[in-house]
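quick one: sequence and predicted model below, then my questions.
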Amino acid sequence: MLKLTRFQVMGFRSVQDSGWIETDTVTSLIGVNESGKTNLLLPLWKLNPAKDGAIVPLADFPRSEYSELRQVSQDRAFIYADFETDAELAIALADLTGISVDHFNVVRFTCRFDGQRHVTFPNAEPPRSVPAVDVRELLANVRGKIEKESGENVRRASMTTAIDGALRILADVDLVDRDALSNVSASLSEVALPETTSTSLSACWMALVEGIDDTMKRISMSHPNEREDARNLALKRLPAFVYYSNYGNLDSEIYLPHVIQNMKREGLGAKEEAKARTLKVLFDFVKLKPEEILELGKAAATAGAPKPSQEAITAAAERTKERSVLLQSASSRLTKEFRAWWKQGNYRFRFEADGDHFRIWVSDDKRPEEVELESRSTGLQWFLSFFLVFLVESSDAHENAILLLDEPGLSLHPLAQKDLSAFFDNLSRTNQLLYTTHSPFLVDPDRLDRVRAVYVDANGATAVSADLRAGKSTSSEAKSVYAVHAALGLSASNALLHGCTNVIVEGSSDQHYMSGIKTVLIGLGRINPQREIIFHPGGGAKGVAAIVPIITARDEAPPYVILDSDGPGIDFAKKLRSGPIYAGDAGKRITNIGDVLGGLQGAEVEDLMPHNLIVDAVSRTYRGEDEDFRDVAVEGKPIVPQVEAYASKHGITLDQGWKVELAKTVKARLLKTRELSPAIIDLWAKLFEPFSSPVDAVAGTKR
């Protein structure tokens, strides 16, 4: 299954250039109203919609360019999407093109305003040159064999002369391109071989010529981007996108003539089109046709008409009975399927048709009396409507569809929104998901790495950022991340009000690493914390001092503190232990990372991570011209100073928040890897043991 790793929107509605937006199994786009969040989801949907999703120039062209675009060829791309390929597709592309399978780890899809989609392979550039040393070695080896042959002196002389000429061509070059190799071939072509004679000398020469020809073919092969068969193969694997917004929520009473009319109409408004779409999938799902329900409901005669015959009365009764059976069957199917999908309530649905009207009635165990769907919560209306759109539109590629949810669950109670966030995690096991929101209850404080802030930049265009530091942002950007900071505030207040285990770390990067370790340990069953463990970034060693008294409750032991083993961290640990809060046994709640790592001086939280995992992340992010970080990184020494030294040596600028961005990358890979050594798991479990102990060492109370 292909996985969306990043996408970029260009010149679509309010978005001029979003830049590359990294995506995860679940990605949250947060921002205030009118920031353009919807305009980031719609281009993805229109890249490969499961259903509908046509490009509408009047709505989708940037308004400032509408008059220009509608008069010219609409071949401009508005969406670029990079997907990580699976092994099956990569192997198939490699077999088809002759290029190494490693080069097909990424496939890029684009879509233009004329609806044309294009496929490229960013990492599959065929070799256009080979090391000159390899060609020289081939020539020299053949020359040596020719000199050992006996007889045919004239021919042997011409062969060695031709090879010497080829070697002179390659004397001062490091790489051999097609032009140089053509000159080598021209030099070798001066040797004439008899047409019928087959000798070891001739065989030796032919092996040389074939070797040069094979090398020429290798550096002359067409780029996979130019191969229609390769592009079509990838295009067949492009996941479908299912888009859903609140506009499509079902009503309880549906007027069938309008449904039939709207399903056939074009040019409906956004709200009407979304409503018609949901009604269509409703009838598709329950295997009914609105025309059929309307026809079966026709009476035997209308008012003022002659008295109907007995046959007409009987036929009308049969139609009414058939409609009743159809509706009952459809109601049972919807009830059964929805219960299997949504576990938060035991709902029962009943369809009823009365003349031109179609109604949906709902009941459950807590409220057995039936009421209209519209009289139930808008949350239930949203879940039912989304359920229908998701299942029907993605039925052909259920496990591969990518879900795009626009402001999901806005009408839900805050606790239900938190349940919805957990529901998204479960759904992401089979379907990648992107959603927009401005609700802090739909932001998971433990997964801030998957949050992207959407805001309006100084030019009035939609912009996107993974930087969630409001204090460092523009006013508009700071407003967009308010939901994140509100979510963190809710998490912190929950820790204070409901007795979570509080752990203070020095910075945001440490928070990412520690929450990632917590998730892994719980998943492996190595810890079973009785209370939620919350990590609070202190903004450096000194910042910890301001947080400690705020978090420390009157009857609770002080929070745990994890500090680096650099100079400031060690000095501050001593200062805390000498103060009133951490005096005596409470001082045991302070940990320096170096103590956990066997006394490693200068150790930081980064050094708790698997060496290969963090080194690989650094290598992918920061590249020197002639030296890879993997080649110089030393295991067993603090990694942060090594990164800083490597960056300085190669003139690489490390941004102020580089440690946070690195932590996000490492945490994401940590949560996916299945190759963690028992030694590091034991190390983490030992570090976390005090946090997850059922009895507080200082307060002496059970948690």
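Received it, and whenever you're ready, just let me know what you need. It should be emphasised that the depicted structure is a prediction, and the values quoted were computed from it without experimental measurement. Numbers count the residues shown, from 1 in each chain.

switch to C-alpha atoms for all contacts and neighbour counts from now on
OK.

would you list every one of the strands in the stretch 151-300 of the chain?
Secondary structure of the stretch 151-300 of the chain (DSSP state E, counting those that start in this stretch): strands at 175-176, 241-245, 253-255.

in TSV: those, plus mean neighbour count.
Output for those, formatted as TSV (neighbours: other CA atoms under 10 Å):
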stretch	mean neighbour count
strand 175-176	19
strand 241-245	26
strand 253-255	16
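
do you know which of these lies nearest F121?
Each of the strands of the stretch 151-300 of the chain has some distance to F121 by CA to CA; the shortest is strand 241-245, at 21.0 Å.

centre of the chain versus the closest one, how much separation?
Strand 241-245 sits 16 Å away from the centroid of its parent chain (CA atoms, centre = their mean, to the nearest Å).

list the helices and strands it packs on?
Applying 3 or more CA pairs under 8 Å, 6 or more residues apart in numbering; DSSP states H and E, we find strand 241-245 packed against helix 38-47, helix 378-393, strand 402-406.

okay, angle between it and helix 38-47 too, please.
Taking axes from the mean of the first three to the mean of the last three CA atoms, to 10 degrees, strand 241-245 and helix 38-47 form an angle of 140 degrees between their directions.

now the angle between strand 402-406 and strand 241-245, please.
Our comparison of strand 241-245 with strand 402-406, counting by the same axes, to 10 degrees, yields an angle of 20 degrees.

one more structure, for comparison:
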Amino acid sequence: LFDFARIEQAPQEDAEGNAMAADPLPEPPEKMEIWGWRNYGYKSWFKVVEAEALGLDEEKVCEWARENVPKFVLIQDYAFSGTQVELDQLKARLDRAGGDRSTLSAEDQTILIVLDLADIDIDDFVAKGATAEGRTTRQFDKRAASAFLTQQFQKLWTQKKVRFDIDIDGPTLNVFAEDEAIGFPVRLHRRSTGFRWYVSFAWKFTHASDGEFENCILLLEEPGVHLHYSGQRDLLGVFDSLSENNTVLYTTHLASMVDQSAPERVRIVESTGKHLSLTHGVVSKQRAPMAVIESALGLTSDLSGMLGNRKVLIVEGGTDALILSKLSGLLKSGDRVGLSDQIYMWPAQTSTKAPMYAAFAIGQRWDAAVLLDTDDAGNTAKEKISEMQLKAVAEDEGYEFRVLMMGAASGVKKTDVAIEDIFPDNFFRECVNRAYGIMIQDSDLPADGSTLIAKRVESVLKNRHGRSLDKKLVLTEMLQVFDSWQKVDDLPDGVAETSEKLFKAVNASFNFE
């Protein structure tokens, strides 16, 4: 019903980075409706086609489209130096452009956005600078602008609290940023490239969405490329939050910008000859995109090749792999059944990321399985694997993928079962006591809620001692105990039987005795 046209008019710069006059924009095609003024560096048009043939009133369709067609926000150029700006010169450049911002540099557009967010008209703002009364009024305007920009930026920047201050001296505008922890304002152009990138993104998107951060299709090219690793992970969290009310689409070559907990969101763009194709999933036949996915999963090409020649058991994390390896070794030393030597354990980072590992294994046609805790997180991961139809994909290719749940595989009689629940409850509780130097008793553990020993102990740890459970700290204590176990008989009561049943179930799923 709709045809869309986009006429690119990117700002032109000379060799020294100065803005140059751009060619005038072409006229929109006949009967095109002008739409989409928030597309930075672009103008967009749409027109209704075949409305009459469909028995629709063209004017009413156009009216509906203007209200309902999504607002595309293209943020392609993040250039924002943060240097001082002469407002009178900026106004002159805008006047020469006939008010058309799309012909201005990205730097000029960003400053105009700052003024828009502050509800400041540049003509009025410059005029106020000519009188003492006007300059006083302008001080209130810039304080309001500073407060609003700080508030909006904080919604998209969670690493630390930053306060912005717009300072105006005559026609000169400067932007200062002050970290709360430091308490000293620094001119924005002296901050890192990554921080200035985030500032530009936050303010542009605030402007495009009218401060509501909703009902937009947000398009970004290589976001986060100037951010350090933790900043990139924070940015993924921002995108996840924005996706509740927006569609977010971004391109990246960074492994750290691939959200491992959401493999269903990944699309790989491949180029073959003169054609482009889009692959839904985390597997490509081309080396370059696979290098990104493998890096996101902590793989090297050598390790990937080794996994492809083994039976692969995906477990929820490194702790699971360490515990299962120790138990398997002890069982085998006592002529009991451990994990088959032909099965390689591949730890995912968490249960939420296990579906990403599963999707990759299936796409690589590996003979694989995933072992998940029987708890809310494990059940959610199992459901996501089911929704992605990974088992069906494997079967269509003539091989098998298995999903094993810890409770059913080990035979532990609890509603919720994690790796720690293979051991008696008092074993894990005593490891926690030694790790934290406290004394939690069996009688202290809550009897309602989850049956996971880790959650029951953590409840007491938080309520009585005000501390969160650090499983890595507890694992250190567990490993010290593990080192004292030399034979099967050294294991706590019932552990040998439970772990052997688990290994038999895993082996049987791969058709091993």
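Looks like it arrived, so ask away. Computed from a predicted model, the values in this text were never measured in an experiment.

just give the TM-score of the two.
Here the TM-score for the pair of chains, by TM-score structural alignment, normalised by the length of the second structure, is 0.55; 365 aligned residues with a CA RMSD of 5.7 Å.

hmm, back to that, got the strands of the stretch 151-300 of the first structure as CSV, with distance to N426 of the first structure columns?
As requested, the strands of the stretch 151-300 of the first structure are exported to CSV (distance: least, CA to CA, whole Å):
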stretch, distance to N426 of the first structure
strand 175-176, 52
strand 241-245, 17
strand 253-255, 32
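
closest one to K588 of the first structure among those?
Ranking these by proximity to K588 of the first structure (CA to CA) places strand 241-245 first, at 51.6 Å.

which residue numbers in the second structure does that closest one align to?
Counting by TM-score structural alignment, strand 241-245 of the first structure lines up with residues 72-76 of the second structure.

contact partners of that stretch?
Contacts of stretch 72-76 of the second structure with the rest of the structure, by CA atoms under 8 Å, 6 or more residues apart in numbering, involve 36, 38-40, 201, 204-205, 208, 216-221.

10 Å - rerun?
If you take CA atoms under 10 Å, 6 or more residues apart in numbering as the criterion, stretch 72-76 of the second structure is touched by 36-42, 44, 106, 200-201, 204-205, 207-209, 215-223, 247-250.

sec struct for the residue opposite K160 of the second structure in the first structure once aligned, please.
Using TM-score structural alignment, the equivalent of K160 of the second structure in the first structure is G345. Three-state call for G345 of the first structure (DSSP: H, G, I helix; E, B strand; the rest coil): coil.

so G345 of the first structure touches T335, yeah?
No. Between G345 of the first structure and T335 there is no contact under CA atoms under 10 Å: 11.2 Å.

neighbour-wise, which of those two wins?
Using other CA atoms under 10 Å as the criterion, G345 of the first structure and T335 rank with T335 on top: 16 against 12.

so what corresponds to that one in the second structure?
Using TM-score structural alignment, T335 of the first structure pairs with T150 in the second structure.

now do the SS call for G183 of the second structure.
Counting by three-state DSSP, the backbone at G183 of the second structure sits in coil.

that one: neighbour count?
Around G183 of the second structure there are 11 residues (other CA under 10 Å).

surely it touches R163?
Yes. The criterion here is CA under 10 Å, and G183 of the second structure meets it with R163 at 9.4 Å.

joint contacts of the two?
A177.

mind checking what R233 of the second structure lines up with in the first structure?
Per TM-score structural alignment, R233 of the second structure is aligned with K418.

just to revisit the earlier point, can you list the helices and strands packed on strand 241-245 of the first structure in a markdown table and add mean neighbour count and distance to I522 of the first structure?
Output for these, formatted as a markdown table (neighbours: other CA atoms under 10 Å; distance: least, CA to CA, whole Å):
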| stretch | mean neighbour count | distance to I522 of the first structure |
| --- | --- | --- |
| helix 38-47 | 24 | 34 |
| helix 378-393 | 21 | 30 |
| strand 402-406 | 24 | 28 |
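
now distance to G539 of the first structure too, for these, in JSON lines please.
Formatted as JSON lines, those follow (distance: least, CA to CA, whole Å):
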{"stretch": "helix 38-47", "distance to G539 of the first structure": "33"}
{"stretch": "helix 378-393", "distance to G539 of the first structure": "39"}
{"stretch": "strand 402-406", "distance to G539 of the first structure": "34"}
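
ok, which stretches of the stretch 401-550 of the first structure are strands?
402-406, 433-437, 451-456, 462-465, 501-505, 533-537.

CSV for these, including distance to S692 of the first structure?
Formatted as CSV, these follow (distance: least, CA to CA, whole Å):
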stretch, distance to S692 of the first structure
strand 402-406, 36
strand 433-437, 32
strand 451-456, 28
strand 462-465, 35
strand 501-505, 8
strand 533-537, 8
